[in-house]
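[1] Curious how this folds, go ahead:
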Amino acid sequence: MAPSLSEFHKELSSLTTMNQTTAKAAIARDAVLTKPAGSLGELETLATWLSGWQGKHPPSCDRPQIVVFAGNHGVCDQGISAFPQEVTVQMVANFEHGGAAINQLALAFGASFSVQALELENPTADFTQAPAMSEAECAEALSAGWNSIDKGTDILVVGEMGIGNTTVAAALSAALMGGTGADWAGPGTGVSAEGINRKAAVIDAGLSRHESVLDDPLRILQCLGGREIAAMAGAILSARQKHIPVLLDGFVATAAAAVLFKANEQALDHCYAGHVSAEPGHKKLLQAMNKEPLLSLGMRLGEGSGAALALAIVKGAVATHTGMASFADAGVSAEKPD
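    Predicted coordinates for the structure are as follows:
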């Protein structure tokens, strides 16, 4: 049977929840480690988050998985990108040969890496003229993401490659969160101020054409999104149902996550924002979803690179939580002097 959007609506209405027993076990261990309470800050919160969503204590970050999805966009016909769509194909080859930034970060932090090219020879439709995808195409892309997670993965990073996809992400953000093209359009790969204005006008045209679907986040994804964005949304939702925590990457990946958030505000409880990118809309989108980023390094590459870098922070959280001695183990007094 071919996948349908209704199947994903059903998944969004019956989400798995955090394991409170394992989360409480992490909190209990944190309370007896050889440090003042709260002194490791966000690392303590991360350890509890991991343990609760993985459903085990101690938590782990031994088998991180990074998967990058690539897609092409018909809206590029509107002249909204500084680069031609052939670059998407060329970058997929670079990923496959290990030459991209994300390949180096995967190696550095012990993550598996794969790239999935989604019909690059068949770009989505120009969303100013028609829905970007049919319902079947959107559901198929969601399913590609859903099925992408490896057995044994204990934390997931999803990334993307697709010329023109910051315009698509901005259109999705405007449709989901409100506002105009000017509120969300940014430089992307480096377009000029004139180019940003062109992107904003294209976004407004897309919003106007698809005004009738703006009350349904999955239909918004179908009409304004892209295959790689739908695949990221599918992977994030699949991870939720499989009790796998997720680190969110930049603006485009976060726009994919925002589709799930607008369908169910609890849909991203298993997600941490790995970083905030330099793309202006990303900070605004994270704030709309009440997500605080772990890192802010002025990055705007995509590829999952910012979230992959945040794996180092997660690994630090696991190492301190599992490896530190307790006060009893170390023979250190846990009581404060009078």
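[2] For the rest of this, base every contact and every neighbour count on C-alpha atoms.
    Fine.
[3] show me where this protein has strands.
    64-70, 112-117, 155-161, 246-248, 271-275, 293-295 (DSSP state E).
[4] so which of those is the most packed in?
    Comparing the strands of the chain on average neighbours per residue, with mean count of other CA atoms under 10 Å, the densest one is strand 246-248 at a mean of 30.
[5] what's the distance between stretch 282-298 and the middle of its chain?
    Distance, stretch centre to chain centre, for stretch 282-298: 11 Å (CA atoms, centre = their mean, to the nearest Å).
[6] So for that stretch, first residue to last residue, what's the gap.
    Using CA to CA, to the nearest Å, the gap from the first to the last residue of stretch 282-298 comes to 11 Å.
[7] structure for this one too, so we can compare:
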Amino acid sequence: MSLPDLNDPALAARLRHLIDHKTKPLGALGRIESLALQIGLVLGTESPLLSQPQLVVFAGDHGLAARGVSAYPSDVTWQMVENFLAGGAAVSVLARQHGLALTVVDCGVRHDFAPRPGLLVRKVAPGTADALEGPAMTPAQCRQAIEAGRGVVAGLPGNALLLGEMGIGNTSAAALLLARLTGSDLADCVGSGTGLDEAGLARKREVLRQVLERHPLASEPLDALAAFGGFEVAAMVGAVLEAAARRRLVVVDGFIATAAVLVARALEPRVTQRCVFSHRSGECGHGLMLRHLGPDERTPARALLDLDLRLGEGSGAALAWPLLVSACALLREMATFESAGVARSG
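    Down below sits the predicted model:
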């Protein structure tokens, strides 16, 4: 079943009336006003309140990482999962600071984790296959990962999902999805990821060029997703679709999380009505990806922040979170000219 259209003219008019009659000049709160309007439309209310926000980090390993497309070895994936769970990662700090419930999902890490609070094991396999040798995932694995993401979101409370990810090599998967699903030149899609030098970046571009040539028929969204990976990206696709179906706000992190939204929108075009893009990443392909996710061909999706972030983990989503909370509070609590007895201009 397709997602319902959230474009409710009557509710939008009431929200715009409320925003315009607050004690401020028209438009003086800039993009916070459009953010408040969007959140009100997503949650279907003139008094939006974001409750029990869930920051979910989906993790998985990539077979293509063995080709030297990352500056770090694959073991960093499981080591960073341990760091998330121990509370020492950037996203762990930010989640504590902003009161975000943090869940880490093992979608396909090449490591076995001891059970503990905050960890969900939904392992499809210990890492994807090497996409230069064949599809990163079988169709069945791809479906399993998507359903795992759906199930994670279905089992969590709240009305806001913040997307995060971890997986050495996953900027390669995101770049491949961007190139194939939008027809963009691969050179415009590939960046340095975790910090490749010029030689490393050249090697990465060449490997990804070969991968694209290896899968010429993988043009449909799920075919491309299976061909290029990864398990954590597929799980995020499912998470976005499930959150959208449950009318939850989706706060999208950077390049890899946005790649999952790119796939999800190809399957359900209205998912982006529910999405707030937290920041524009320092990864070169992210701006291009946002241009393809806008409401029309001439209007790109606009991110809230532009801080040259390229960490992933959901860190950008967590940093942007206070802006969403403030937008809702202003809509609910800020006085109108009438209630405050303040004269209007003119």
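[8] So after superposing, what's the score?
    The TM-score (TM-score structural alignment, normalised by the length of structure 1) is 0.92; 323 aligned residues with a CA RMSD of 1.5 Å.
[9] can you redo the strands of structure 1 as CSV with distance to Ala205 of structure 1?
    Below are the strands of structure 1 laid out as CSV (distance: least, CA to CA, whole Å):
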stretch, distance to Ala205 of structure 1
strand 64-70, 25
strand 112-117, 28
strand 155-161, 24
strand 246-248, 29
strand 271-275, 30
strand 293-295, 31
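[10] closest one to Gly99 of structure 1 among the ones you listed?
    Ranking the strands of structure 1 by proximity to Gly99 of structure 1 (CA to CA) places strand 112-117 first, at 12.4 Å.
[11] tally of neighbours for whichever residue in structure 1 pairs up with Leu18 of structure 2?
    Superposed on structure 1 with TM-score structural alignment, Leu18 of structure 2 falls opposite Arg29. Arg29 of structure 1 is flanked by 15 other residues according to other CA atoms under 10 Å.
[12] In contact with Arg29 of structure 1: list those residues for me.
    His321 (CA atoms under 8 Å, 6 or more residues apart in numbering).
[13] For the residue nearest in space to the middle of structure 1, give me its contacts.
    Structure 1 has Leu248 as the residue nearest its centroid, 3.3 Å off, counting by CA atoms, centre = their mean. With contact taken as CA under 8 Å, 6+ apart, Leu248 of structure 1 is in contact with Val157, Val158, Thr254, Ala257, Cys271, Tyr272, Ala273, Gly274, His275, Gly304, Ala307.
[14] Quick check: of those, which lies closest to Pro187 of structure 1?
    Thr254 (16.7 Å).
[15] give me the number of residues near the closest one?
    For Thr254 of structure 1, using other CA under 10 Å, the count is 26.
[16] wouldn't it be in contact with Gly281 here?
    No. Using CA atoms under 8 Å, Thr254 of structure 1 is not in contact with Gly281; the gap is 10.1 Å.
[17] now for Gly158 of structure 2: what does it line up with in structure 1?
    Gly158 of structure 2 maps onto Thr153 in structure 1, by TM-score structural alignment.
[18] what about that match, distance to Leu214 of structure 1?
    35 Å.
[19] before we move on, what about Gln90 of structure 1?
    From Gln90 of structure 1 to Leu214 of structure 1 the distance is 34 Å (CA to CA).
[20] who has more neighbours, the two?
    Shown here are Gln90 of structure 1 and Leu214; by other CA under 10 Å, Leu214 has more neighbours (19 against 11).
[21] Show the contacting residues for the more buried one.
    Ala175, Leu176, Ile220.
[22] okay if I get those as a markdown table plus distance to Lys24 of structure 1?
    Listed next are these as a markdown table, based on distance: CA to CA, whole Å:
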| residue | distance to Lys24 of structure 1 |
| --- | --- |
| Ala175 | 38 |
| Leu176 | 35 |
| Ile220 | 38 |
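[23] List just the nearest of those to Phe113 of structure 1.
    Ile220 (29.3 Å).
[24] corresponding residue for Thr254 of structure 1 in structure 2?
    In structure 2, Thr254 of structure 1 lines up with Thr258, judged by TM-score structural alignment.
[25] you'd agree its match is up against Met289?
    Yes. Checked against CA under 8 Å, the pair Thr258 of structure 2 and Met289 is within contact range at 7.4 Å.
[26] so what's Lys315 of structure 1 up against?
    Lys315 of structure 1 is in contact with Cys61, counting by CA under 8 Å, 6+ apart.
[27] what residue of structure 2 matches up with it?
    In structure 2, Lys315 of structure 1 lines up with Val325, judged by TM-score structural alignment.
[28] circling back to that earlier point, Throw the contacts of Leu248 of structure 1 into CSV and include distance to Ala328 of structure 1, thanks.
    Below are the contacts of Leu248 of structure 1 laid out as CSV (distance: CA to CA, whole Å):
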residue, distance to Ala328 of structure 1
Val157, 37
Val158, 41
Thr254, 43
Ala257, 43
Cys271, 34
Tyr272, 32
Ala273, 35
Gly274, 34
His275, 37
Gly304, 41
Ala307, 36
